[in-house]
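S.K.: Got a predicted structure here, sequence first:
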Amino acid sequence: MTARRPANIAGTAATAGATLSVRPVALTNLLESITGPEDVKRLDAHGVITLAEQIRSFLIDSVCRTGGHLGPNLGVVEVSIALHRVFDSPHDVILWDTGHQAYVHKLLTGRRASFDRLRQRDGLSGYPSRAESDHDVIENSHASTALSYADGLAKAFSLRGMAERAVVAVVGDGALTGGMCWEALNNIGGAPHRPVIVVVNDNGRSYDPTIGGLAVHLADLRDRAPGTSTEPSIFTDLGLAYVGPVDGHDEAAVESALRAARGLHRPVIVHCITRKGAGYPPAERHEADRMHAIAAGSPGAATAAPAQTWTDVFGQEIVRIAADRPDVVAITAAMLRPVGLGDFAAAFPDRVFDVGIAEQHAVTSAAGLALGGMHPVLAIYATFLNRAFDQALMDVALHRLGVTFVLDRAGITGDDGPSHNGMWDLSLLQLLPGVQIAAPRDAANLRRALREAVDVHDGPTVIRFPKSAVGPAVTEIASVGGVDVLSARPRPVVLIVSVGALAATCLALGDALARRGVAATVVDPRWVYPVNHALKDLAAAHEVVVTVEDNNTIGGVGAGIAQFLRQNGVDTPVREFGIPPRFQPTAKRADLLASLDLSADALAPRVMAELAGCLTSRQRPRGAIGQTRFPKARAASS
C-alpha cells in the first residue's frame, strides 16, 4: 500500500491545508535500505512516494518514544528527499536553519539505526553534528545563521576554483525574521556571479506563527502562479531570482524547482509551501505549535500531572504584576509559550510583543520601550541572550534603562546539546555596568525577585532559572544583610555560597561535610551580583569559601566573590565549583550535573581536599570561628 500523492497545489493557501495520509506500509521497507544519498537517487517515482510515507511513519514512532522535534521534520520530508536527489552531498553543501529540521536529512544520510538514542548521551544529536557525518557541515541550533555560512562558503568555493560545488541553505520562514538573514541576503543578492540556492521552508511559523511584514509578504507570494517569476518581490529587489511557490509536499514539484534553480547559475530563492506536522493528525490539529517538540512518550498517553516548572511560576507571577503595573510590558523572540508568556498574552494582548527570531532587536526595542516610560520584561532562553550582549551593554546598560531580562533554561539544559546549555549568562552579564542579577532558589524567591526587579528603573536586572521542575521551598533560618542563611552549625569552618536552584545540593553538601566532622554554613545571596557586602564578614569568619553554581566557572559568581574578597582585604580562599569552560555533550540535566561532580556526594571530598590544603598553609587560626551569630530570620519569603 502506498501513500496518496498530494495534488500539485502550487502553494495556494486554500489547498495547502489538505491532509496527507500516513498508513502502514506493506511493501519492502525502503527506509532500511537507505545508506546514503545515492540510494535515494536510484528510486523511481513510486519508490520516492513510498519512502516519504515510511519516513513519516518512522519519525512518528521513533520521536514519540524518544522525544524531539517532530513537527518541523514531518513538514520537510519531501523537501529533504528532493534535495538529496538533485544535489550531491557532501560535495554540494546543504545547510539547515534551524538545525532541528534535519532529522529527515539524517535518515537519508544513513543514520536511521541511531534514532533510538536521539538527544541522549552518546546518541544522535537533535541538530546537525559534524561528529556524526560529513553531510553535516555546521552545527546550527541557533536560528538565522545558515545564509551567512552559505555566503562565506560560496565565496570560498569561488576563490578556490570550486564554483561547481553548489551551496544550498534550507531556511524556515521563522528564521527569516532574524536580522542575520537579511545581512546575508544583502551580500548574496549583490553577487550574481556566486550562486547560492536558498530554499525557504514556508510553513507560516517558527514555534508560534511567524509575525510581521515578512509573514504578510510571504502570504502574498503564495498566491502567485508557480514558476520562475520576475514579478517584484523583496527577494528580487535584493538581486535574487525567485522560483515558486511550489507545493513542498509534492516531491516531484520540489525536485523540478530545485533543478531549475541550479540551472540559473545565480543566487535564487526556492519558495516551498509546507505544513508543520504534515501527515500526523494530532500535529495537524495542534494549533499552538504543530507539535514543534515533544517529550518522550506517545502523545495522548495517560500520564501524571506535570510538576510545576520555573517557567510556570514566572508566567503566573508576571500576570499578577502586570495587573497592578500598567507600565509592565513583555517581549519574546518567537517563543511566547515556551518562555511562559501565554497567559500574559491572553490577559494583556496589547502589552506583549513577539519580535520574531531577532534577539538583538528584542533587546534594543526593550530599551526603546524603557525610554518611552514602560518597564519591559524580556523573557528569553539564556543561551539566546548571548547573541545580544552588545545591545544589552550599549543600548540598555549604557543608558541606565530599567529593563528586566528573564533567562529561562539557564545552566545545564541537556537534551538540546552543547549550544543550548545556558552556561555563560552569569559570566557575560556581570560585565554590564549597573546590572543586578538574581538567581532564585525556589518558587517564592522567584516571585519575590521578579517583583523587586520591575521596581528597578535605573539599570538592567536579570533573573535566571533552569529548565526543570521548581522543587520544594527552601526556607532561610536567618538573614544577614540581605544574604539568606539556609543552614548553620556551631564552629563553622566552611562557608558554602549557593547559587539559585542548587540550594538543595548545597544543603546536602553541608550535611555530607558534617558527617566528615566539618561544620559548614550554607548561605544564598539571592541577588548574586553585585556581590553583597555581607559576604565580606561571613567569609572572614570561615576557613574557606565554597561556591556552587550552574554556570561557567570562568567569570561566574564564584569568581566575582573571590575578586570582591581580595579587593576588600579578606584572605579567605575561595573554591569555585561549576561548569568547566568547555561545551557539554547531549544528556539529561541530572546526568550532566552528576558528570560534572555537581552533586553533594561528589563535592564533599573535593571540599575536604581543598580545606586540608588551606589549613596546612594557614599562618593563623580564624579568631571568629564559632563566634558567628545570625539575626532572627524574617517571617517568610513572599
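M.R.: Right, received. Where do you want to start? Numbering: from 1, shown residues only.
S.K.: contacts and neighbour counts: CA atoms only from here.
M.R.: Fine.
S.K.: which residues does P245 contact?
M.R.: 10-11, 221-227, 270-273 (C-alpha atoms under 8 Å, 6 or more residues apart in numbering).
S.K.: longest strand in the chain, by residue count?
M.R.: strand 544-552 (DSSP state E).
S.K.: after that strand comes which helix or strand?
M.R.: Heading C-terminal from strand 544-552, the first helix or strand you meet, by DSSP states H and E, is helix 557-567.
S.K.: Show me what counts as buried in that next one.
M.R.: Neighbour counts over helix 557-567 (16 or more other C-alpha atoms under 10 Å) mark V557, G558, A559, G560, I561, A562, F564, L565 as buried.
S.K.: and the two most separated of the residues you listed?
M.R.: V557 and L565 (12.3 Å; C-alpha to C-alpha).
S.K.: Show me what the lengthiest helix in the chain packs onto, helices and strands only.
M.R.: As assigned by DSSP state H, the longest helix anywhere in the chain is helix 45-66. Counting contacts by 3 or more C-alpha pairs under 8 Å, 6 or more residues apart in numbering; DSSP states H and E, helix 45-66 packs against helix 30-33, helix 70-74, helix 77-86, helix 251-264.
S.K.: let's see 6 Å
M.R.: Here helix 45-66 touches no other helix or strand, going by 3 or more C-alpha pairs under 6 Å, 6 or more residues apart in numbering; DSSP states H and E.
S.K.: thinking again about what came up before, tell me which residues are up against the longest strand of the chain.
M.R.: 411, 423-424, 494-499, 558, 572-581 (C-alpha atoms under 6 Å, 6 or more residues apart in numbering).
S.K.: For the residue nearest the centre of the chain, give me its contacts.
M.R.: The chain has H420 as the residue nearest its centroid, 4.7 Å off, counting by C-alpha atoms, centre = their mean. Counting by C-alpha under 6 Å, 6+ apart, H420 touches T383.
S.K.: try 10 Å this time
M.R.: Taking C-alpha atoms under 10 Å, 6 or more residues apart in numbering, we find H420 in contact with 141-142, 381-384, 409-414, 583-584, 586.
S.K.: And for P192?
M.R.: G239, L240, A241, H265, R266, P267, V268.
S.K.: take a look at this one as well, against the first:
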Amino acid sequence: HQSYTHKMLTGRGARISTLRTKGGLSGFPNRRESPYDPFTSGHSSASISAALGLAKAKELSGEKGHVVAVIGDGALTGGLAYEGLNNAGRFKKKFIVVLNDNKMSISRNVGSMARYLARIRTEPSYFRIKGRVEGALDHIPLIGAPLHHGLTSAKSLLKQILYNSTFFEDMGFYYYGPFDGHDLDKLIEVFHNVKSIDHPVLLHVLTKKGKGYPFAEQNPGAFHGTSGFDVQTGKAAPSGQTFSGVFGDCLCRLAESDGRICAVTAAMKSGTGLVRFAQKFPKRFFDTGIAEEHAVTFCGGLAAGGMLPVFAVYSTFLQRGYDQMIHDVALQRVKVVLAVDHAGIVGEDGETHQGIFDAAYLNTIPGVKVFSPSYYDELQQCLRQALYHTPGFAAVRYPRGAQLFRPCDFRLSGRPFDLYGGAEATVAVVTYGRLFSFACLARLRLEKRGISLRIVKLNRIKPVDDGAVRSAAGAERVFFFEEGIRQGGVGERFGFLLSQSGFRGRFYLHAIEGFVAHATMAESLNGLGLDDAGMERAILTECGAQ
C-alpha cells in the first residue's frame, strides 16, 4: 500500500487514475509493471528477506548500487521479519533497512515490539537526562543559553548514546534514529551519510499514517486500503451487510452462551468482523499481530487447554500457516475452527490477495472438514455445525462482500449437499459457495433454450459426500464450476470420485488455472467464465441449444 507515491515518481503518474482497475496499475509493487518495482509484494513482513536476497545477488554478480528494504512497524509483528533481520545482521555488507514507524498496521499494533518501539520513541530516561542537562545549562551565566541551543542539535547523538544497545544492534545492525519521517531535508542528509557505511544499517523514521489528509489522520485504520470515497467528506458509500459482518454477529451470539469460545485475528479485527466481539468479550479476544503462523499454533494451544478457538483470517493470509495447520492442529486432533474470509475472487487487490488456494490446500490435510456456504443464514448454520457437530478441525469459508441472488424456493437443509432443479435432467452442474447463485441464474436462461439442469450444491466440500457424487452421476454430462485453483481443488477430487463411481458420461471442469490480476469481482468472474453468462456459454458449447 505504500507504493502509490513511488509509482508516481517512477513514470506512472499519468496512469495513477487507473489504479486497481482492470488493465490499470496494480495497488502493490509489481515486477511485471515496472523495472522500478524489483519485487512483487502484497503480503506483510517479507521486504527484509527479499531485499537481502537482492543485495546478495548484487554482490555475487559484481553489480554496484544499494538495496534498501522498507518495512512498517506493523510488519514487525510477523516472524518472517525477524528471520530476515537475524540473517541480515550477519551480512557485514552495505544493506539498509528503513523502519517506517507510524504505530499502525491494519489494526492497531499489538505485542512486545510495539511497546519496545514506543519506548524508543519516548524513553523516559532520555527526557529525564535531557531535562536535567537543560536546567543546569540555563543557570550558567553568559554561556548557558548558547550551550542550551547547541544541545538541541545534539539530540540524536544523545539518543544514540542512551540506546547504544538497542534490539536492532543486538541483531547485528547499526541503529540510527528515530528521525522525523516528514522532514525531507533531514532524511536526505541521513541517507547520504548511511549509504557509505559498509555494514547493515537500520534507519528508524517516525511518520504519521494518513499525513496531509485530516480524515485519514483521524481514522488511519479505515483508510489503510480504502475503496472509492468522497474526498471532501472522507466518507465512503455505505457497504450494507456482508459475510464478515454476519460472521462476527453470529460468533458474538454464540459466545454469550458459551464461555469457551475465543476469537483470534492476525491484525484484521475490523476486516474480519470482530470489532464487536472484541468490545463485548475482551478477555476472549486475541489479536496476534501480523503473525498467522503463530495464530494457528496459538489456537491449537487454546484448544488443547479446553477452549473453542475460532481464527478469523483472509484466505490469502491463511496460506502462511499451512505447516501449523498440519502439525499444530490436525495432528493434535484438537477442535479449532477457521473462519476463512475473502475466499475466492476478491477483486481490486489482485493476484497477491485472491483467495483461490484455500480449498486446494485444505483438501490435503487429513481430518479437516470444510464448509462453503452460499448465503448468510447458511454461514451461521455452518459455523454452529463446525463448532458443535463436527469433531476436530473444521473450516468455514465464505466470500468477500455480500450474498448474491437466491432462488425463492431454496431452503436450508443442513445436509452436506443439496440437489436443486430437475432430478431427471441429463445435464448436471456441481458447484459450491457463491457460484451456486450464478448456476441458478444460468439454469433459468438455459431452460428458455430447452436445456434443463440439475444443480448439485456442495455445502461441505471436504470430504465430498457420496450422495452428492451419486446425484451427479445420474446425468449424462456433468459440469463442475469452481472459484478456486484447478490443481488439487474440489473439482479434481469430485471428478476422481465420479470416475470411481462407474460414471460413463462426460465430465467438464471449469476452474482457475493461474494467478488472477486485479479487476472488479464481476469483471474477474466474467473473464474466468465463472459467472452465469460463462456457465451458460460453457454448457451451450458442449450441449448446443435444443
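M.R.: That came through fine. Quick caveat, the model's predicted, so the values are computed rather than measured.
S.K.: so what number do they get for TM-score?
M.R.: After superposition, the two chains reach a TM-score (TM-score structural alignment, normalised by the length of structure 2) of 0.89; 508 aligned residues with a C-alpha RMSD of 2.0 Å.
S.K.: returning to what we had before: give me the buried stretch members for the longest helix of structure 1, please.
M.R.: 48-60, 62-66.
S.K.: which residue numbers in structure 2 go with it?
M.R.: On structure 2, no counterpart of helix 45-66 of structure 1 exists by TM-score structural alignment.
S.K.: Likewise for stretch 519-527 of structure 1?
M.R.: Going by TM-score structural alignment: stretch 519-527 of structure 1 matches residues 452-460.
S.K.: How about stretch 324-341 of structure 1?
M.R.: So stretch 324-341 of structure 1 sits over residues 257-274 in structure 2, by TM-score structural alignment.
S.K.: all helices of the stretch 101-250 of structure 2, in order?
M.R.: Using DSSP state H, counting those that start in this stretch, the helices of the stretch 101-250 of structure 2 run over 112-121, 124-138, 144-153, 155-162, 167-170, 184-194, 214-218, 243-257.
S.K.: Redo the ones you listed as CSV? Include mean neighbour count and distance to S437 of structure 2.
M.R.: Output for the helices of the stretch 101-250 of structure 2, formatted as CSV (neighbours: other C-alpha atoms under 10 Å; distance: least, C-alpha to C-alpha, whole Å):
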stretch, mean neighbour count, distance to S437 of structure 2
helix 112-121, 15, 44
helix 124-138, 13, 60
helix 144-153, 14, 66
helix 155-162, 15, 61
helix 167-170, 15, 53
helix 184-194, 12, 53
helix 214-218, 14, 37
helix 243-257, 19, 15
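S.K.: quick one on the thing from earlier: quick one: common contacting residues for V557 and L565 of structure 1?
M.R.: Joint contacts of V557 of structure 1 and L565 (C-alpha under 10 Å, 6+ apart) are V531.
S.K.: Find the residue closest to L158 of structure 2 in space, skipping its chain neighbours.
M.R.: Y126 (8.0 Å; C-alpha to C-alpha, 6 or more residues apart in numbering).
S.K.: ugh, wrong one, I meant L432 of structure 1
M.R.: L432 of structure 1's closest residue in space is L393 (C-alpha to C-alpha, 6+ apart), at 5.7 Å.
S.K.: quick check, the one you found in a helix?
M.R.: Yes: the assignment for L393 of structure 1 (DSSP: H, G, I helix; E, B strand; the rest coil) places it in a helix.
S.K.: picking up where we left off before, select from the contacts of H420 of structure 1 the one having the most neighbours.
M.R.: G411 (29 neighbours; other C-alpha atoms under 10 Å).
S.K.: was I right about that one contacting K467?
M.R.: Yes: using C-alpha atoms under 10 Å, G411 of structure 1 is in contact with K467, at 8.2 Å.
S.K.: Mutual contacts of these two, please.
M.R.: Joint contacts of G411 of structure 1 and K467 (C-alpha under 10 Å, 6+ apart) are N421, G422, R589.
S.K.: I'd say S57 of structure 1 and V77 touch.
M.R.: No: counting by C-alpha under 10 Å, S57 of structure 1 sits too far from V77 to count as a contact (11.1 Å).
S.K.: quick one: common contacting residues for the two?
M.R.: L51.
S.K.: picking that back up, and which of the contacts of H420 of structure 1 is nearest G174 of structure 1?
M.R.: For those, the nearest to G174 of structure 1 is H142 (12.0 Å; C-alpha to C-alpha).
S.K.: and the equivalent of the closest one over in structure 2, what does it touch?
M.R.: Matched by TM-score structural alignment, H142 of structure 1 corresponds to H43 in structure 2. Listed by C-alpha under 10 Å, 6+ apart, the contact set of H43 of structure 2 reads F28, A75, I290, T316, F317, R320, T352, H353.
S.K.: State the distance from the nearest residue to M180 of structure 1 once chain neighbours are set aside to V137 of structure 1.
M.R.: Sequence neighbours aside, S144 is the residue nearest to M180 of structure 1 in space, at 5.8 Å (criterion: C-alpha to C-alpha, 6+ apart). Look at S144 of structure 1 and V137 of structure 1: by C-alpha to C-alpha, to the nearest Å, they are 16 Å apart.
S.K.: who has more neighbours, those two?
M.R.: S144 (27 against 17).
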